[in-house]
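Chemist: when you get a sec, could you give me coordinates for this:
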Amino acid sequence: MVSSDERRPAGRPATAVSTVLVLTLALQCAVPPFATDTYTPAIPRVTAGLDTSASLVGLTLTAFFIGMALGQLFGGPLSDQRGRRLPMIAGGLLCTLGAIGCALAPSIGLLIMFRVLQGFGGGVAAVVARAVVVDVARGDTLARVMSIMMALGGLAPMIAPVVGGAVLTVGGSWRTVFWVLAGFGLAMMITAIVVVGESLPPDRRHGGGLARFADGLLQVIRIRSFVGYALTGSLSGFTMMAYIANSSYVLQQQKGLQPMPFALFFAATALSQVLLSVVNARIVGRFRPRRLIGVGLSVSAAAVAGLAIGVFALGTPLVLTCIGFLLLMGVQAFVFGNASALAASQARQVAGSASAVTGVAQAVAMSVSAPLASSGGSVTAVPMIWVMIAGISAAIFCYLVVSRPAATTRAG
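Modeler: As a prediction, the model looks like this:
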């Protein structure tokens, strides 16, 4: 791993961007897939074990993401005021306590409450981890580290369901899953204590009360280039989520793909994103991050066009549909990491607030996309296509128009 001493301004902490540090920060950001995908196989057992309804158990997923969003909104600006290290450690602790509460919850109401706490702690840890990356890396190094973290994060959705299934098979009870997640939270906290030093010295902090807290968020959203890059990444995610939410309907129920071939294809699309994230990290020094975003958006647009032709004119042919899905998923590797890095570089002075806004924007975009894209169910893929067209069109607009002033910066 490279050193962040490259182009370090006066007063910047001389922190090495080591492999161990990147792995630790990636661990903090892996909360959502592990806390949701590991738990998902246990949902039927939760319903039976707590003698409740499927809709109420579904709220435990919603509760986690609400807590995650609140944790990011709170933790990012707080870390700008008080430093990074203690909020990250506190986030891991709260995530652990929330998981323990879930494991012991005697009712669905308490389970939902502790899921909010678990998500809140995970949100704090994740948002501060992204801010630490901005503190210790810049320019091409920042884009490279973001891509590596994205590659590591892409492994989590592939591993988590397997872990969840194995835990249920061995442990039997759904509560065992939450004990495992408590161990995951404990690992977050311990690695943060051991590995992560304070990356924001006191002279670079923005002290103050609630008014200054809110001012950090307002300051971020007034930076046009930041908003442009943050929206580019979020809207590209909006497009990708349409595939994630509706692919099972299209490939299994409409095209007759069996569960195992579908699972293998879904894993292959995730793996393509992981591999291309590694490629992006290797070439980002030779090609500017902004140019790589343009490549990713262009290929995404071509994939969406191919999928639209398949759905509207050709009866959704299986091979064309799978190629479109694979391209759409894979090339996000050139969009997410680079867009996040360029957005962060526009708001270094309030990196925590910037990380919070970026994280919440991505969560909102994906949560809106999923129900819209899957509204056609097994009957039609047309809603999915319109969501993709709207998402990629808006992402390209934000890239070309809203973020354009940042094109003159060193990182762009």
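Chemist: going by C-alpha atoms from here, please, whenever you check contacts or count neighbours.
Modeler: Fine.
Chemist: which ones are touching residue 84?
Modeler: Residue 84 makes contact with 128, 131-132, 198-200, according to CA atoms under 8 Å, 6 or more residues apart in numbering.
Chemist: mind running it again at 7 Å?
Modeler: 128, 132, 198-200 (CA atoms under 7 Å, 6 or more residues apart in numbering).
Chemist: residue 171: neighbour count?
Modeler: Around residue 171 there are 12 other residues, counting by other CA atoms under 10 Å.
Chemist: and the gap between it and residue 180?
Modeler: Counting by CA to CA, to the nearest Å, the gap from residue 171 to residue 180 is 10 Å.
Chemist: check residue 402 too.
Modeler: Going from residue 402 to residue 180 by CA to CA gives 43 Å.
Chemist: how about residue 168?
Modeler: Counting by CA to CA, the gap from residue 168 to residue 180 is 11 Å.
Chemist: quick one: stretch 231-239 to chain centroid distance?
Modeler: 11 Å (CA atoms, centre = their mean, to the nearest Å).
Chemist: what's in contact with that stretch?
Modeler: 335-336, 339-340, 361-362, 365-366, 369, 387-388, 391-392, 394-395, 398-399.
Chemist: now do stretch 48-67
Modeler: 36, 43, 47, 107-108, 112, 115-120.
Chemist: who wins on neighbours among the residues you listed?
Modeler: residue 118 (34 neighbours).
Chemist: looks to me like that one is in a helix.
Modeler: Yes: counting by DSSP: H, G, I helix; E, B strand; the rest coil, residue 118 is part of a helix.
Chemist: surely it meets residue 93?
Modeler: No: with contact defined as CA atoms under 7 Å, residue 118 does not count as touching residue 93 (9.3 Å).
Chemist: next up, for comparison:
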Amino acid sequence: MSSAPPSVQAPQTEVSRSDALGPALLLVLGLLAAVAPFGIDLYLPAFPATASELGTSATGVQLTLTGFLVGIMIGQLVFGPLSDRYGRRIPLLIGTIVLIASSAAAVFAPNLGVLVAARVLQGVSGAAGMVLGRAIISDLATGAVAARAMSLMMIVSGIAPVIAPLVGGVLADPLGWRGVLAVLLVIALGTLVAVIWGVRETLPADRRAQLAEARRAQGSPARRLISRQYLGHTIAFAAAFTVMMAYISASPFLYQSMLGANELQYGLLFGLNALALVVTSAVSARLVARVGPRALAAIGLSGVAVGSLVMLGAALLGTSPWVLAAAVFVVVGSLGFVMGNVTALALSAVPGAAGTASALLGALQFGFAAAVSPFVSIAGERSALPLAVIMAAAAAVALIAFASGRERPTPS
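Modeler: You can find the predicted model right below:
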């Protein structure tokens, strides 16, 4: 759709499409997307201390993580549709303020019940940055430009799941579990400053009026949410993310129990895979204008499938654990070509409801991951077969869904 007429001067707080998606905005969006990974992984090393102080079991403390994941799913479904109706900036500011309040409540929680409730609210409010970051990019760009922006944003947000457990492990002993959760409070305060400074409204009132008029004339664009193009790419994204979360969940026993790595070596191996993800995301951002997002995503998904099949074969044959480690490196590195490009392809299918589309994509993403992650170590800490089966199955689902999402040419 066309933008506002040239004679109408945009308000100071709005971002024109011509100067949008600069490095500063992408950095802020990447930081917003990193809040949830930090909330998931940062305080995992402090679980034993949390259980001891609050007088609960490991299962009880696990509820604080489950609550956070449930909150993320709910929050995306709340903030996405709200942002389509009221704009991106106000819901983002509200979400960030609630994130600060819930983070403070978690730090000073007197018992497990309050901590779980605070963590659920943290997840709900932290989801705002994830869902609205994708929607903001969709507001400002389409096609290869949007895919490049998504890939660049992932460079920032993709590092968070890797460094969070390492930082948490360093801080858990000197600061205790409350101190580690206080780090999340500081991050929340930093995101508020970043949003106030670096994010302007990308879906202003006149644009929302245009979309409302188009909905009255053509019907709701939300109908596109059940289109083959949107659902295919969304399911492909969620399945690819499931591969990543299965690896993250199983990485301690894969590297420490099977390979015999100590904590430092585990961190180095984990970091090597993260570096591969960052490098391929950067390469994807550089190549997407020439190659196209769909071709790059196809290359990445092929790499994920090949690596997962190698893992499955190695687990069945009982070959060296280092074969498994090499296959994981290929899988994680290949995901850098997938995540940003598939996201852009999914959101481009629903141009009039980017917030809602982003919300459903994110909810499905964490729903898939939460459903399979508990099963990666079901056969014990010295068997990689469940992990390999889950990764191979998720890779297959991603490939099938991606193929089904291809936009077919209109008959002449």
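Chemist: now the TM-score, please.
Modeler: Once superposed, chain against chain, the TM-score is 0.90 (TM-score structural alignment, normalised by the length of structure 1); 393 aligned residues with a CA RMSD of 2.2 Å.
Chemist: now, which of the contacts of stretch 48-67 of structure 1 sits nearest residue 319 of structure 1?
Modeler: Checking the contacts of stretch 48-67 of structure 1 against residue 319 of structure 1 with CA to CA, the nearest one is residue 36 at 30.4 Å.
Chemist: ok, the alignment partner in structure 2 of that closest one - contacts?
Modeler: Superposed on structure 2 with TM-score structural alignment, residue 36 of structure 1 falls opposite residue 40. Contacts for residue 40 of structure 2 (CA under 7 Å, 6+ apart) come out as residue 65.
Chemist: is it fair to say residue 40 of structure 2 lies in a helix?
Modeler: Yes: Residue 40 of structure 2 forms part of a helix when assessed by three-state DSSP.
Chemist: and the helices in structure 2?
Modeler: Secondary structure of structure 2 (DSSP state H): helices at 23-41, 47-54, 58-86, 89-107, 112-140, 143-198, 205-218, 228-252, 263-291, 293-317, 321-335, 339-348, 354-372, 385-404.
Chemist: who are the packing partners of the last one?
Modeler: Okay, so that is helix 385-404 of structure 2. When contacts are defined as 3 or more CA pairs under 7 Å, 6 or more residues apart in numbering; DSSP states H and E, helix 385-404 of structure 2 packs onto helix 228-252, helix 293-317.
Chemist: show me how far the last one is from its chain's centre.
Modeler: Averaging C-alpha positions (CA atoms, centre = their mean) puts helix 293-317 of structure 2 20 Å from its chain's average.
Chemist: pull the number of nearby residues for residue 169 of structure 1.
Modeler: 10.
Chemist: got a list of what the aligned partner of residue 337 of structure 1 in structure 2 touches?
Modeler: The pairwise alignment with structure 2 assigns residue 337 of structure 1 to residue 340, based on TM-score structural alignment. Taking CA under 7 Å, 6+ apart, we find residue 340 of structure 2 in contact with 147, 150-151, 154.
Chemist: what of residue 397 of structure 1?
Modeler: For residue 397 of structure 1, no residue meets the contact criterion (CA under 7 Å, 6+ apart).
Chemist: give the equivalent position in structure 2 for it.
Modeler: Counting by TM-score structural alignment, residue 397 of structure 1 corresponds to residue 400 in structure 2.
Chemist: likewise for residue 325 of structure 1?
Modeler: Match for residue 325 of structure 1 (TM-score structural alignment): residue 328.
Chemist: and the residue nearest to its match when sequence neighbours are not counted, what does it touch?
Modeler: Nearest non-adjacent residue to residue 328 of structure 2, counting by CA to CA, 6 or more residues apart in numbering: residue 307, 6.6 Å away. Going by CA under 7 Å, 6+ apart, residue 307 of structure 2 touches 327-328, 330-331.
Chemist: could you rerun that using 6 Å?
Modeler: 327, 330-331 (CA atoms under 6 Å, 6 or more residues apart in numbering).
Chemist: out of those, which is most surrounded?
Modeler: Highest count within the contacts of residue 307 of structure 2 by other CA under 10 Å belongs to residue 331, 32 neighbours.
Chemist: next one: that one from residue 118 of structure 2, what distance?
Modeler: Residue 331 of structure 2 is 35 Å from residue 118 of structure 2, by CA to CA.
Chemist: before we move on, what about residue 304 of structure 2?
Modeler: Look at residue 304 of structure 2 and residue 118 of structure 2: by CA to CA, they are 36 Å apart.
Chemist: kindly report the same for residue 351 of structure 2.
Modeler: Plainly put, residue 351 of structure 2 is 34 Å away from residue 118 of structure 2 if you go by CA to CA.
Chemist: more neighbours: the two, which one.
Modeler: Between residue 351 of structure 2 and residue 118, counted using other CA under 10 Å, the more crowded position is residue 118 (26 against 19).
Chemist: mind checking what that one lines up with in structure 1?
Modeler: Using TM-score structural alignment as the criterion, residue 118 of structure 2 maps onto residue 114 of structure 1.
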